[in-house]
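In: Got a predicted model here, sequence first, then my questions.
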Amino acid sequence: MLHTVWKGKLNFGLIDVPVRLHSAIDDVSIKLRTIHKICHTPIQYEKMCPSCGREVNNDETMKGYETSSGKFIPITDKEIENLKKPFEEEKDIRIMNFVHLDEVDPLYFDRSYFLSPSEGGKRAYSLLHEALSQSKRAGFAKLFLHSDEKLALIRPYKEAIVMETLHYHHEIRDIRDVPNLSAAQEVSPQDLQLTKTLLEELTSPFQPEHYKNEYQAAFTKFIEQKLEQKETITLGHEPAPKNVANLMAALKASLDYPIAPPDQNMKKREIKRKEAF
């Protein structure tokens, strides 16, 4: 059973179809961890302040937008929540119009999701699926998903309806910026005919299940062999978090000399930081 990532209604005209959204893509990539060669402890990636030279926790951070002129506009989590609220409350995939499926270039495709009918929506779901299949059309829609407003394409796929999230047009880079593209070069009719003949000879039905990730298969076999040969190590114990009181003492010490120039206070701050720990 696929996990539901979103639940709402698919609507077009006066028709509402209650649906659930499920990710159609399974991430099967092999993930590796980075460990310390000496003690075999997993490496942590901490939030460090380059100015203070120490780790900071989430309570000490804030979000903001940096302008092209270098100014910083602070934005609170509450302000972001208030901005999202009216969009998140609208649990609809709004089909604005229908397009011919072959008009949409695959360059615009982002992620694929399966749509399944919720309670009371099977008849309308089947009706839309059949209409899209026979007309070779797709619904052009909008919805709010993963903290952003998405464009989407609603299309039939086998027995299901699939939603493809799309890139906005302004997100597609200008083809004129691609290096080394020049005006169309003249090609000889003979070369063109030979190339078309080659394409014909290499053309076969699309059967994606016949193609495998051979590198991933080789990597998996490599890992299995290492496991069989007992080429393993025991991970070291990760240290407990630093004492909060010590962290607060270091923070206080760093604020004891806020006015004098940095070169005068650097040594004093360093001494107090060492004393705090």
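Out: Sure thing, it's come through. Numbers count the residues shown, from 1 in each chain.

In: Only C-alpha atoms from now on, for both contacts and neighbour counts.
Out: OK.

In: and the closest residue in space to residue 48 that isn't next to it in sequence, how many neighbours?
Out: Leaving aside its chain neighbours, residue 48 sits nearest to residue 55 (4.3 Å; criterion: CA to CA, 6 or more residues apart in numbering). Neighbours of residue 55 under the rule other CA atoms under 10 Å: 11.

In: now do residue 139
Out: Considering only other CA under 10 Å, residue 139 is surrounded by 22 other residues.

In: Tell me the secondary structure of residue 9, please.
Out: strand (DSSP: H, G, I helix; E, B strand; the rest coil).

In: how far away is the closest residue to it other than its chain neighbours from residue 139?
Out: The shortest distance from residue 9 to any non-neighbouring residue, by CA to CA, 6+ apart, is to residue 18 (4.3 Å). Here the distance between residue 18 and residue 139 works out to 16 Å (CA to CA, to the nearest Å).

In: on that earlier part again, what is the neighbour count of the residue nearest to residue 9?
Out: There are 22 residues near residue 18, going by other CA under 10 Å.

In: any idea how far it is from residue 221?
Out: 44 Å.

In: Give the buried residues for stretch 137-149.
Out: Residues of stretch 137-149 classed as buried by neighbour count (16 or more other CA atoms under 10 Å): 137, 138, 139, 140, 141, 142, 143, 144, 145.

In: How about stretch 37-45?
Out: In stretch 37-45, counting by 16+ other CA under 10 Å, buried: residue 41.

In: Start and end of that stretch, how far apart?
Out: 16 Å.

In: now stretch 196-211
Out: 24 Å.

In: returning to that earlier point: residue 198: which of the buried residues of stretch 137-149 is nearest?
Out: residue 137 (32.2 Å; CA to CA).

In: For the closest one, which non-adjacent residue is closest in space?
Out: Sequence neighbours aside, residue 100 is the residue nearest to residue 137 in space, at 4.5 Å (criterion: CA to CA, 6+ apart).

In: That neighbour is in contact with residue 134, isn't it?
Out: No - between residue 100 and residue 134 there is no contact under CA atoms under 8 Å: 11.6 Å.

In: higher neighbour count, these two?
Out: For residue 100 versus residue 134, neighbours defined as other CA under 10 Å are more numerous around residue 100 (13 against 9).

In: okay, now the one to match up with it:
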Amino acid sequence: MSSSSPPRAVWTGALTFGLVVLPVRLYSATEEHAVRLREMHKGDGGRVRHRRVCERDGQELGLEDVGRGYELPDGRLVPLTDEDLDHLPLPTRHTAQVLGFVPLADVDPISYSGKSYYVGPAGNAAERPYTLLAAALARSGAAAICRVAIRTRERLAAVHPHQGTLLLQSLLWPDEVRDPGDLAPSTPVTERELELAELLMRELAGVEAAELRDRYREALEQLVDAKITGGQIEAPPQPEPAGDLLTMLEASVRAARADR
């Protein structure tokens, strides 16, 4: 979070564990830099725009004329205003209640839903319990599992220290995680292949995350430039399995050592 401009809280409430009430604010911990392509008419290159049209009378609506509603089984819509939703009888709208503590390593990575929030204390009175919870979690290697409603959904979440700050990461509900079934093959590997694979992992240990970047935008810009100028671009070669596994592992270890 930048110190030049104060971040905007996306949720304000209290994190409770036992009888301890910790007033907190949540701030978005991530931001997307995705490249967004525009829709266009293939025939003449005109920009395609989506309009809000009422199904009943065909009237085109402005954003100020559009509300939200809950659809009943018979298709009728029950209008719900922001004020209605503010009075939703859901305790987790303003309280993230800790359900229990588990080792952070035991949280299945597939459960993380991709939404992460920095947790900040809300007011001076919250600083001491905040520091206590962060220190206790750091010392024990645990995560606090809670449920919290952010925007329009209630979710499970894991709260744990991250670079000296508490981080809340939303989790999928158990019934949202699919079973992999029988995707994993049962083909055995040899002890020598396993030893070489572990050796290759040691040779390739570590990733310089600060040097990584999303190269999609660069590739897209090259493609657009080629389309404008009539130039050609070469597709990168696609890796293909070649040779037996043991030979490929041995060659990979040699290449990794040569690159160091």
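Out: Received, thanks. Predicted, not measured: the structure shown is a model, and the values here were computed from it.

In: Give me the TM-score for this pair.
Out: Once superposed, chain against chain, the TM-score is 0.70 (TM-score structural alignment, normalised by the length of structure 2); 216 aligned residues with a CA RMSD of 3.4 Å.

In: thinking again about what came up before, need the buried residues of stretch 137-149 of structure 1 in a markdown table (columns: distance to residue 87 of structure 1 and secondary structure).
Out: Below are the buried residues of stretch 137-149 of structure 1 laid out as a markdown table (distance: CA to CA, whole Å; DSSP: H, G, I helix; E, B strand; the rest coil):
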| residue | distance to residue 87 of structure 1 | secondary structure |
| --- | --- | --- |
| 137 | 27 | strand |
| 138 | 24 | strand |
| 139 | 20 | strand |
| 140 | 18 | strand |
| 141 | 15 | strand |
| 142 | 11 | strand |
| 143 | 8 | strand |
| 144 | 6 | strand |
| 145 | 9 | strand |
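
In: will you turn those residues into TSV that also has distance to residue 130 of structure 1?
Out: Formatted as TSV, the buried residues of stretch 137-149 of structure 1 follow (distance: CA to CA, whole Å):
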residue	distance to residue 130 of structure 1
137	11
138	12
139	13
140	17
141	18
142	22
143	23
144	26
145	26
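
In: List just the nearest of the residues you listed to residue 269 of structure 1.
Out: residue 145 (47.0 Å).

In: quick one: contacts for the residue nearest to residue 245 of structure 2 when sequence neighbours are not counted?
Out: Of all residues not flanking residue 245 of structure 2 in the chain, residue 193 sits nearest, at 7.6 Å (CA to CA, 6+ apart). Residues near residue 193 of structure 2 by CA atoms under 8 Å, 6 or more residues apart in numbering: 245, 246, 249.

In: so how far is residue 197 of structure 1 from the counterpart of residue 193 of structure 2 in structure 1?
Out: Under the alignment (TM-score structural alignment), residue 193 of structure 2 pairs with residue 191 of structure 1. Remark: distance between residue 191 of structure 1 and residue 197 of structure 1 (CA to CA) = 10 Å.

In: same deal with residue 207 of structure 1?
Out: 22 Å.

In: ok, those two, which is more surrounded?
Out: Neighbours of residue 207 of structure 1 and residue 197, each counted by other CA under 10 Å, are more numerous for residue 197; the result is 12 against 7.

In: Can you classify that one as helix, strand or coil?
Out: helix.

In: residue boundaries of the helices in the stretch 151-260 of structure 2?
Out: For the stretch 151-260 of structure 2, applying DSSP state H, counting those that start in this stretch gives helices covering 191-203, 216-229, 245-259.

In: Can you check which of those gets nearest to residue 169 of structure 2?
Out: It's helix 216-229; of the helices of the stretch 151-260 of structure 2, that one is closest to residue 169 of structure 2 (CA to CA) at 26.4 Å.

In: residue in structure 2 matching residue 96 of structure 1?
Out: Checking TM-score structural alignment: residue 96 of structure 1 goes with residue 99.

In: what about the equivalent of residue 122 of structure 1 over in structure 2, helix or strand, and which?
Out: When structure 2 is aligned by TM-score structural alignment, residue 122 of structure 1 is paired with residue 127. Secondary structure assignment for residue 127 of structure 2, by DSSP states H and E: helix 127-140.

In: average gap between that helix and structure 1?
Out: Helix 127-140 of structure 2 differs from its equivalent in structure 1 by a mean of 0.9 Å after superposition (mean CA distance after the TM-score superposition for structure 1).

In: So which elements touch that helix?
Out: Judged by 3 or more CA pairs under 8 Å, 6 or more residues apart in numbering; DSSP states H and E, the packing partners of helix 127-140 of structure 2 are strand 20-28, strand 153-162.

In: In contact with whatever residue of structure 1 lines up with residue 79 of structure 2, which residues?
Out: Using TM-score structural alignment, the equivalent of residue 79 of structure 2 in structure 1 is residue 77. Going by CA under 8 Å, 6+ apart, residue 77 of structure 1 touches residue 63.

In: any idea how far residue 62 of structure 1 is from residue 77 of structure 1?
Out: For residue 77 of structure 1 relative to residue 62 of structure 1 (CA to CA), the value is 8 Å.

In: swap in residue 272 of structure 1?
Out: 27 Å.

In: Between these two, which is the more surrounded one?
Out: A direct count of neighbours by other CA under 10 Å for residue 272 of structure 1 and residue 62 places residue 272 higher, at 17 against 10.
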